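Student: okay, here's the prediction I keep looking at, along with the sequence it came from:
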Amino acid sequence: MPEPLPLHATSGPDAVLPDALKGHWVDTRAPRAARPFLKLARIERPIGWWLLLLPCWWAAGLAAIAAGRPYPDPWHCLLFLIGAILMRGAGCTFNDIIDRKLDAEVARTRGRPLPSGQVTAKAAALFMVALSLGGLAVLLQFNRFTIVLGIASLAIVAIYPFMKRITNMPQFVLGLAFSWGGLLGWSAVFGRLDPPAYLIYAAAIAWTVGYDTIYAMQDIEDDVIAGIKSSARYFGDHTREAVALCFGLATALTAIAIWLVGGGFFAWLGLAAFAGHLGRQVARIAGASAPEALMLFRSNRNAGLLLAAGLALDTIGRALLAG
């Protein structure tokens, strides 16, 4: 069995989980009674909601270019931000309820609130419902098509926690859920789905499989013991090549989407910066330790922001030239 972590790292509301940001306000300033619930929602690990949010912003940028708007809709972008934080928290809480026994067998996760006994399953379920209702309130601000589309994503979210038990590629199912914003960001503008939306959704799925494979590299030894399946285990010695393929596919699909909407210089510059960042990650995968894999995984926030910024600047630049 894995060696136990030190007591301060595995139990109590003051526990600092291995993949949490050090010195985060959840661990230093939040009321102690609230800390286990904030950790259930992964508030001290913001990379998750960033990765859920970025496909929304990509699609919003593409839609703004296609519609000839001077910039992506700020109200939509704000709603996507709030919704990403709430729904990522609800999804993670649901995942932890389902996985609490498996999490107890993995060194990196056994200190989480449920397996460590800080929160009961019932309390976690009530917390999940509250977060979901908040997410629903955000979703109701959009057009009817987007509301229905957003609700449809819950089917994928519901099955994801079980995928690591039955498939070697749970990362693909995660991608189906985490990339849904690529559809929502487009439908929020047009009230329908068009080829660029499907392309950016597929690109985000490939990106997700790539970065989450890097993330799974941290747990390979424990996953073998616990019987948890992952793409990192499946790809084995070919992980670097597999991630390179995923990132290359994400770049190619995004390029087609940009071409279809008539993207200009800044859109292509953003894509080039995105691709360059992904290439740097691939170059550093071989022999990466667990802390290095976590660092590479987290760096995908910056990669995604480069693309989002390029798409937004493309709309702004066009508006300035037209004015």
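Tutor: It's in. Numbers count the residues shown, from 1 in each chain.

Student: contacts and neighbour counts: CA atoms only from here.
Tutor: OK.

Student: can you give me the offset of the helix or strand where residue 305 lies from its chain's centre?
Tutor: Here residue 305 sits within helix 300-322, counting by DSSP states H and E. How far helix 300-322 lies from its chain's middle: 20 Å, per CA atoms, centre = their mean, to the nearest Å.

Student: hold the first one in mind and look at this next one:
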Amino acid sequence: MADTTKKIGDLDVSGLCLGGNVFGWTADRDTSFQILDAYAASGGNFIDTADSYMASAPGNVGGESEEIIGEWTAARGTRDDVVIATKVGRHPRREGLSAANIRAAAEDSLRRLRTDRIDLYYTHFDDESVPVEEIMTALDELVRAGKVRQIAVSNIGLERLEASLAFSEREGTAKYVGIQPHYNLVSRDTYEGPRRDIAERHGLACMPYYGLASGFLTGKYRPDTEVDSARAGKAARHLETERGRKVLQALDEVAQESGKPHATVALAWLAAQPTVVAPIASARTMEQLPPLLDVPGTALTGDQLSRLTEASA
């Protein structure tokens, strides 16, 4: 991985964030350790997870991804070398964003991660039953206690996002430094527009999730081709849209020209977009990892970026 350190608040992070949503789900403990080892060996230092990963998998209760990451950092002695981001609000036993729940969920995450601080703590999904004042105050208390270094937000409505940022500025509490939206070549209006305008105005770093559209942007999904993946249904639906087919054609062209895998090209386009600091992508096998590691060192030409942007319009 190229040395392209980026900033999220006062955190120094790699230009590709390794998604931990597959750990304890489609990647078992040993495979997860191998992926984490290879990512770290390449110079990567930014790992994303959530307290709810992967509660939906048979036999899981939630927090399995955090536990694997915590076990890995303890075994390798790498806690001080990595930036760990996790989320609050969706764990089956810790749903919602009440102040009491945020405090309890943070303690649970700290225990599973085997650490004394969370580097970047996201509200996973907004809880409109709780005033933003209560949420931001609870997060601020965690920062002041040294249990959280920086706070960020993922899925939230525009009005609540603006209100949260305004409260922090008015009251001098910890402020969101980042945003994690759904954003990729086949889903642009989920971020571009008013949401990105807010991020630009407030200096929020963007770390998009679903950067590869559940695998569709890896180029492996084609008509009459069956793909063995837990996300195959979500990914294959893009073949049914004109936008999906146009994007796939543009990816084919740019991948051939650049000699880069489709996944690298798709994430390099994302990394080049305004406000984006580090796209998030996960690998469930070691074979899926190299195209992700190549993203920070890949610079597409202006023409290639334009063609991908036009195809995905």
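Tutor: Looks like it came in fine. None of the values given here were measured: they were computed from a predicted structure.

Student: please state their TM-score.
Tutor: TM-score for the superposed pair, counting by TM-score structural alignment, normalised by the length of structure 2: 0.29. Supporting figures: 152 aligned residues with a CA RMSD of 6.3 Å.

Student: tell me what the helix holding residue 305 of structure 1 is packed against?
Tutor: On a contact count with 3 or more CA pairs under 8 Å, 6 or more residues apart in numbering; DSSP states H and E, helix 300-322 of structure 1 meets helix 47-67, helix 265-285.

Student: looking at those helices, which is nearest to residue 200 of structure 1?
Tutor: Of all these, helix 47-67 sits nearest to residue 200 of structure 1, with 6.8 Å by CA to CA.

Student: which helices and strands sit right next to the helix or strand following the closest one?
Tutor: For helix 47-67 of structure 1, the succeeding helix or strand toward the C-terminus, using DSSP H and E, is helix 74-103. Here helix 74-103 of structure 1 touches helix 35-40, helix 47-67, helix 121-139, helix 154-166, going by 3+ CA pairs under 8 Å, 6+ apart.

Student: which element follows the third one toward the C-terminus?
Tutor: Meaning helix 121-139 of structure 1. helix 144-152.

Student: give me the buried positions along that next one.
Tutor: For helix 144-152 of structure 1, burial by neighbour count (16 or more other CA atoms under 10 Å) applies to 146, 147, 149, 150.

Student: what angle separates the stretch of helix or strand residue 208 of structure 1 belongs to from helix 47-67?
Tutor: Taking DSSP H and E as the definition, one finds residue 208 of structure 1 inside helix 195-216. Between helix 195-216 of structure 1 and helix 47-67, the angle comes out at 160 degrees (axes from the mean of the first three to the mean of the last three CA atoms, to 10 degrees).

Student: would you map the strands across structure 2?
Tutor: 6-8, 11-13, 17-19, 46-48, 83-88, 90-91, 94-95, 118-125, 148-155, 176-179, 205-206, 280-281 (DSSP state E).

Student: and the third one, what does it pack against?
Tutor: Just to be clear, that refers to strand 17-19 of structure 2. Judged by 3+ CA pairs under 8 Å, 6+ apart, the packing partners of strand 17-19 of structure 2 are strand 46-48, strand 280-281.

Student: the second one now?
Tutor: With contacts defined as 3+ CA pairs under 8 Å, 6+ apart, strand 11-13 of structure 2 has these neighbours: strand 6-8, strand 83-88.

Student: in that strand, which of the residues would be classed as buried?
Tutor: By neighbour count on 16+ other CA under 10 Å, the buried set for strand 11-13 of structure 2 is 11, 13.

Student: if we can go back for a sec, tell me which of the helices and strands packed on strand 11-13 of structure 2 sits most buried.
Tutor: The highest average neighbour count among these, using mean count of other CA atoms under 10 Å, belongs to strand 83-88 at a mean of 24.

Student: quick one: contacts for residue 33 of structure 2?
Tutor: Going by CA atoms under 8 Å, 6 or more residues apart in numbering, residue 33 of structure 2 touches 68, 72.

Student: for residue 302 of structure 2, same thing?
Tutor: Contacts of residue 302 of structure 2 by CA under 8 Å, 6+ apart: none found.

Student: centre of the chain to the helix or strand that contains residue 235 of structure 1, how far?
Tutor: Element membership for residue 235 of structure 1, per DSSP H and E: helix 231-235. In terms of CA atoms, centre = their mean, the centre of helix 231-235 of structure 1 is found 19 Å from the chain centre.

Student: buried stuff in that helix?
Tutor: In helix 231-235 of structure 1, counting by 16+ other CA under 10 Å, buried: 231, 232, 233, 235.

Student: output the contacting helices and strands for that helix.
Tutor: Helix 231-235 of structure 1 packs on helix 195-216, going by 3+ CA pairs under 8 Å, 6+ apart.

Student: on that earlier part again, distance to residue 224 of structure 1 added to the helices and strands packed on helix 300-322 of structure 1, as CSV?
Tutor: Output for those, formatted as CSV (distance: least, CA to CA, whole Å):
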stretch, distance to residue 224 of structure 1
helix 47-67, 24
helix 265-285, 20
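
Student: most packed of the ones you listed?
Tutor: Mean neighbour count (mean count of other CA under 10 Å) peaks for helix 47-67 among these, with a mean of 26.

Student: residue 82 of structure 1 versus the nearest residue to residue 260 of structure 1 once chain neighbours are set aside, what's the distance?
Tutor: Spatially, and ignoring its direct neighbours in sequence, residue 260 of structure 1 is nearest to residue 196 (6.6 Å; CA to CA, 6 or more residues apart in numbering). For residue 196 of structure 1, the distance to residue 82 of structure 1 equals 24 Å [CA to CA, to the nearest Å].

Student: these two: which is more packed in?
Tutor: In this view residue 196 of structure 1 and residue 82 are compared by other CA atoms under 10 Å, and residue 196 has more residues nearby, 25 against 15.

Student: and that one, how far from residue 232 of structure 1?
Tutor: 30 Å.

Student: count of neighbours near residue 303 of structure 2?
Tutor: Residue 303 of structure 2: 10 neighbours (other CA under 10 Å).

Student: go on, residue 210 of structure 1?
Tutor: Using other CA under 10 Å, residue 210 of structure 1 is surrounded by 30 other residues.
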